[in-house]
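>>> Give me the fold of what follows.
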Amino acid sequence: MPVNALPLGLPGLPTRPGALAGVVVLDLSRVLAGPYCGKMLADFGATVIKVENPRDADVSRGFPPYLKAGDDELSGYYTQYNNGKLAITLDFATDGGKQALLDLVAHADIVIENFRPGTMAKLGLGYDVLAAVNPRLVYTAISGYGQTGSRSRRPAFDSTAQAAGGLWSMNGEPDGIPTRVGVTMGDLAATLFGITGTLLALRHAEATGEGQLVDVAQVDSVIALTESAVVDYTVDGKIARPTGNAHSWVRPYELFPCADGHVFFGAYTDKLWRDACAVFGQPELADDPEIDTMRKRFDEQTYLRRVRPIVVEWLSRHTGAELEAMASDVLPITLVRTIDQVVDDPGTAERDMVVEVEQPGFGPLRIFGQPIKLGATPAEPARPAPGFAEHTDVVLRGIAGYTADQVAGLRAAGAV
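Okay, here's the model as predicted:
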């Protein structure tokens, strides 16, 4: 059972079925890395309470694109990373807001924050303080450079992590300038490691009653996604450089032109190469003594002189759709799709990877679904995102045990 199992069907609070049913999460974070972590937990049944300052809402509420209803707007970006949560406001700079957080922490299993290290401690609400209130608390702190080290107090964004962690220097075209990865990989990497660390710590807390600090840095997370770059350097002194759409040594494994666009083709093992030769009507090439083994085909000069021209000739004769139809059940080959093609692809629908959220007052919004598929306790990713402070009263009364008069007093004092 969760550390402080919240009964399902608590008056005024929606029932949360799922693998994490009964787990209470206080999500103090903003924008992406922390909120996405909370959203993932909410999808699997946790009661996730988004906590914002009453005078300083999560800035992502203002990010495009916008759903419109008359003069009102709703951020699609905010909705995608906060749907399924409850929302309250607390001003931690006030005595009432600080005490309300402590009272909620007493009944919580997890706290998530992504402030600059030291911010919560300066408010008198650091991990040590919260752990004294609830020794079983899992406190997940996501930051740019981590809670320790000489860089810990530096401000950071996604691009900071990509630059400091090496991704910019490895991405882009050969001999080109450093290039940012096109999505917020620094944030998203920290999200994924944050979820992993949180669940590991939760399991320990459930088994022992002992909570802990989960310290996840964006830069650390990026470094852990650099594949072979670290060992390439520590073993051979090789510094990773941009390779464009090709792999640094696996061949063929890159972007190729086809009759109507581009495809990825990756038949680099001996079996896949033999299958490719058969599919494209040249089975004799599999036994060509110059290119009959993977190691031979990995040689850059041999690849450029012999292998790549063969593949280009094979693929350029067909459209992307034709190539997928004739070969994708045997070979790793796929059309390079634009996002509209991804969203509208029947395969995407088959995996429930675009779901429709009915957002009260604004109508339907299609967002990406949940990639983790559980057989017994599936996710529920198609719930609406909360309005600003929408659940302040019901959360403080239902979880912290406040009376209506106490909540009204906090509101009058500007604490909520």
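
>>> Every contact and neighbour count from this point should use C-alpha atoms.
OK.

>>> Quick check: closest non-adjacent residue to residue 285.
In space, and not counting its chain neighbours, residue 285 is closest to residue 277: 6.2 Å by CA to CA, 6 or more residues apart in numbering.

>>> Tell me if the one you found really is in a strand.
No: going by DSSP: H, G, I helix; E, B strand; the rest coil, the assignment for residue 277 is helix, not a strand.

>>> Okay, and residue 357 sits in which element?
strand 354-359 (DSSP states H and E).

>>> gap between that strand and the chain center?
19 Å (CA atoms, centre = their mean, to the nearest Å).

>>> Quick check: the residue nearest to residue 319 when sequence neighbours are not counted vs residue 334, distance?
Computed as CA to CA, 6+ apart, the closest residue to residue 319 that is not its neighbour in sequence is residue 259, at 4.6 Å. Distance, residue 259 to residue 334, by CA to CA, to the nearest Å: 13 Å.

>>> if we can go back for a sec, and the residue nearest to residue 285, how many neighbours?
With neighbours defined by other CA atoms under 10 Å, the count for residue 277 comes to 19.

>>> can you check residue 283 too?
If we define neighbours as other CA under 10 Å, then residue 283 has 15 of them.

>>> Over to the one 10 residues further on?
Close neighbours of residue 293, defined as other CA under 10 Å, add up to 18.

>>> Relative to residue 247, how far out is the residue nearest to it when sequence neighbours are not counted?
Computed as CA to CA, 6+ apart, the closest residue to residue 293 that is not its neighbour in sequence is residue 270, at 6.0 Å. Distance of residue 270 to residue 247, computed by CA to CA: 17 Å.

>>> Same question for residue 187.
Relative to residue 247, and taking CA to CA, residue 187 is found at 24 Å.

>>> buried ones in stretch 133-151?
133-147 (16 or more other CA atoms under 10 Å).

>>> how far does it stretch from start to finish?
30 Å.

>>> and if you look at stretch 221-236?
Using CA to CA, the end-to-end distance of stretch 221-236 comes to 23 Å.

>>> what residues does it touch?
With contact meaning CA atoms under 8 Å, 6 or more residues apart in numbering, stretch 221-236 is reached by 161-162, 165-167, 185-186, 189-190, 193, 238-240.

>>> Recalculate using a threshold of 7 Å.
161-162, 165-166, 186, 189-190, 193, 238-240 (CA atoms under 7 Å, 6 or more residues apart in numbering).

>>> run this one through as well so I can compare:
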Amino acid sequence: MTEHQPSTGADPEAILAATERLAVPPGSLEGVVVLDLSRVLAGPYAASMLADLGATVIKIENPNDPDVSRGFPPYLRDGDEEFSGYYGQYNRGKFGLALDLASEAGKEVLRDLVASADVLVENFRPGTMAKLGLPYEALAAINPKLVYTAISGYGQTGARSRRPAFDNTAQAAGGLWSMNGYADQPPVRVGVTIGDLSATMFGVIGTLAALRHAERTGVGQLVDVAQVDSIIAMTETAVVDYTVDGTVASPSGNEHAWVRPYELFPCADGQVFFGAYTDKLWKASCELFGTPEAIADPEIDTMRKRFDEEVYARRVKPLVISWFADRTRAELEELAGDVVPLTAVKTIGEVVDDPGTAEREMVVETDYGSFGTLRSFGQPIKLSATPATTDRPANHMGEHADDVLTALAGYGAGRIAALRSDGVI
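All right, here's what the predicted structure looks like:
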């Protein structure tokens, strides 16, 4: 099937022992081996999600240029030593290998690992792996079942593919930035790195689809995910609004383009989101807030009438504001939260401390020994039979090199010692 033969040298007992030390809790992806060459966010988060779901994920970093996110705040501290909470959140559950891919020996190590891997994730600028002599085609020749997931700014093809890109690149080039903010002000970027995060989600979906195909047919493939493409796919109706009606989406603040009421409203101690726009929800709201006469008011008695911008501004919005003005967020949620879409706008501190967040296990604790405990967000995918494991720590750089190279490449202690002496690992 392939001429590439991984180097050997470890005895079967050593391989078994190393394999046991790399064991992960059972999960849906049990037995799947992932090589994570990615950095910072989109790729690392995608690989971390696979780790949560039971895959054995190997974080591979350049010993001379480690993942820059290891230096990102906030920090857990042990005396003068620091460990990045940012890095920890996006790399939990991974095993660490430091590997110099600029060296021929490092390239050979990666080829040996690819031979026994199922997935490889990278988010370099397109062409980087080819420059290293490790393009998808070469690695697929070693392991035809390999799923090679490449996340980049503009994708692996097209005239823009080699351009450098960050999250803001995707928000700008994908149109999202131009749509966000207030109509009378310059557009505003989305306040989180949605370019990276959307590429993460599509990267995971593509990886799982390709993995299913590889398991069924024995044939892997390249999964090409671009941040810009991902943002375009997150713009809701903006594309069809333009292609059908010629309407160019523009900032609309906290209001929806045409659904009303469906926005932020002030209350006694902050703001709430209120979205009771259907006839059924509007009727329930009028009854809850003591204005049943508004249900049959001929000017606002149907959803289509309330959608009218002028009618909404003159009749509907003032009525809703009057409902909320003297009530707190908690009072409003207590009164109406179980009946209509009404939700307090919370700070992240309130979210972390909310009992509902704990009930859904969306803030999890990870023990980092002398560095203390890291609380980070949990896994939003809830599987009834094979639940995710979210409490495993992120790796220190290169800390699992011996076990990884023994279990996955079959290297003996002498080969590993030589690689370490030569600065390859």
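
>>> Once they're superposed, tell me the TM-score.
For this chain pair, the superposition-based TM-score is 0.97 by TM-score structural alignment, normalised by the length of structure 1; 411 aligned residues with a CA RMSD of 1.2 Å.

>>> coming back round to it: equivalent range in structure 2 for the strand holding residue 357 of structure 1?
Using TM-score structural alignment, the residues of structure 2 aligned to strand 354-359 of structure 1 are 363-368.

>>> Show residues contacting that stretch.
Contacts of stretch 363-368 of structure 2 (CA under 7 Å, 6+ apart): 352, 357, 373-378, 390-393.

>>> mind redoing it with 6 Å?
With CA atoms under 6 Å, 6 or more residues apart in numbering as the test, stretch 363-368 of structure 2 has contacts from 373-378, 391, 393.

>>> now do the same end-to-end measure for stretch 337-348 of structure 1.
12 Å.

>>> can you pull out the helices in the stretch 201-350 of structure 1?
218-223, 229-236, 270-279, 294-298, 300-302, 308-316, 320-327, 339-344, 346-350 (DSSP state H, counting those that start in this stretch).

>>> I should have written the stretch 1-150 of structure 2 there, sorry.
With DSSP H, counting those that start in this stretch as the criterion, the stretch 1-150 of structure 2 has helices spanning 12-21, 42-52, 85-90, 104-114, 128-131, 136-142.

>>> between residue 187 and residue 247 of structure 1, which one's more packed in?
Under the criterion of other CA under 10 Å, the comparison of residue 187 of structure 1 against residue 247 puts residue 187 first, with 27 against 14.

>>> In structure 2, what residue corresponds to the more buried one?
By TM-score structural alignment, residue 187 of structure 1 lines up with residue 196.

>>> In this structure its match contacts residue 42, no?
Yes: using CA atoms under 6 Å, residue 196 of structure 2 is in contact with residue 42, at 4.7 Å.

>>> Contacts only, for the most centrally placed residue in structure 1.
Nearest to the mean C-alpha position of structure 1, counting by CA atoms, centre = their mean, stands residue 188 at 3.9 Å. Listed by CA under 6 Å, 6+ apart, the contact partners of residue 188 of structure 1 are residue 33.

>>> quick one: which helix or strand includes it?
Using DSSP H and E, residue 188 of structure 1 maps to helix 185-208.

>>> Could I get the buried residue list for that helix?
Those would be 185-195, 197-199, 201-206, for helix 185-208 of structure 1 by 16+ other CA under 10 Å.

>>> chain center to it: distance?
For helix 185-208 of structure 1, the separation from the chain centroid amounts to 12 Å (computed by CA atoms, centre = their mean).

>>> again, but for stretch 109-120 of structure 2
For stretch 109-120 of structure 2, the distance to the chain centre is 24 Å (CA atoms, centre = their mean).

>>> end-to-end on stretch 407-425 of structure 2?
Distance between the two ends of stretch 407-425 of structure 2: 16 Å, counting by CA to CA.

>>> What lines up with residue 59 of structure 2 in structure 1?
Per TM-score structural alignment, residue 59 of structure 2 is aligned with residue 50.

>>> do the same with residue 123 of structure 2
In structure 1, residue 123 of structure 2 lands on residue 114 (TM-score structural alignment).

>>> Which residues are in contact with its match?
Here residue 114 of structure 1 is in contact with 29, 34, 141-143 (CA under 6 Å, 6+ apart).

>>> same check, this time on residue 410 of structure 1
residue 416.

>>> tell me the secondary structure for it?
Of the three states, residue 410 of structure 1 takes helix under three-state DSSP.

>>> What does it correspond to in structure 2?
Checking TM-score structural alignment: residue 410 of structure 1 goes with residue 419.

>>> Tell me the residue in structure 1 aligned with residue 89 of structure 2.
So, by TM-score structural alignment, residue 89 of structure 2 is matched to residue 80.

>>> Could you pull up the residues touching its match?
Per CA under 6 Å, 6+ apart, neighbours of residue 80 of structure 1: residue 367.

>>> Now with 8 Å, please.
With contacts defined as CA under 8 Å, 6+ apart, residue 80 of structure 1 is in contact with 367-368, 385.

>>> quick one on the thing from earlier: what's the spacing between the residue nearest to the centre of structure 1 and residue 50 of structure 1?
Taking CA to CA, one finds residue 188 of structure 1 at 19 Å from residue 50 of structure 1.

>>> Read off where stretch 270-287 of structure 1 ends up in structure 2.
With TM-score structural alignment as the criterion, stretch 270-287 of structure 1 aligns to 279-296.

>>> same check, this time on stretch 305-314 of structure 1
Using TM-score structural alignment, stretch 305-314 of structure 1 corresponds to residues 314-323 of structure 2.

>>> Show me how far stretch 31-40 of structure 2 is from its chain's centre.
On CA atoms, centre = their mean, the centre of stretch 31-40 of structure 2 falls 14 Å from that of its chain.

>>> scratch that, stretch 110-130 of structure 2
Centre to centre, stretch against its chain (CA atoms, centre = their mean), the figure for stretch 110-130 of structure 2 is 20 Å.

>>> mind listing what's buried in it?
Those buried within stretch 110-130 of structure 2 under the rule 16+ other CA under 10 Å are 110-126.

>>> got it, and stretch 239-251 of structure 2?
239, 249-251.

>>> Farthest-apart pair in those, please.
239 and 251 (14.9 Å; CA to CA).

>>> Run through who's touching stretch 290-310 of structure 2.
258-261, 277-279, 282-283, 286, 311-312, 315-316.

>>> go with 10 Å
The contact list for stretch 290-310 of structure 2, computed with CA atoms under 10 Å, 6 or more residues apart in numbering, reads 257-261, 276-287, 311-313, 315-317, 319, 323.
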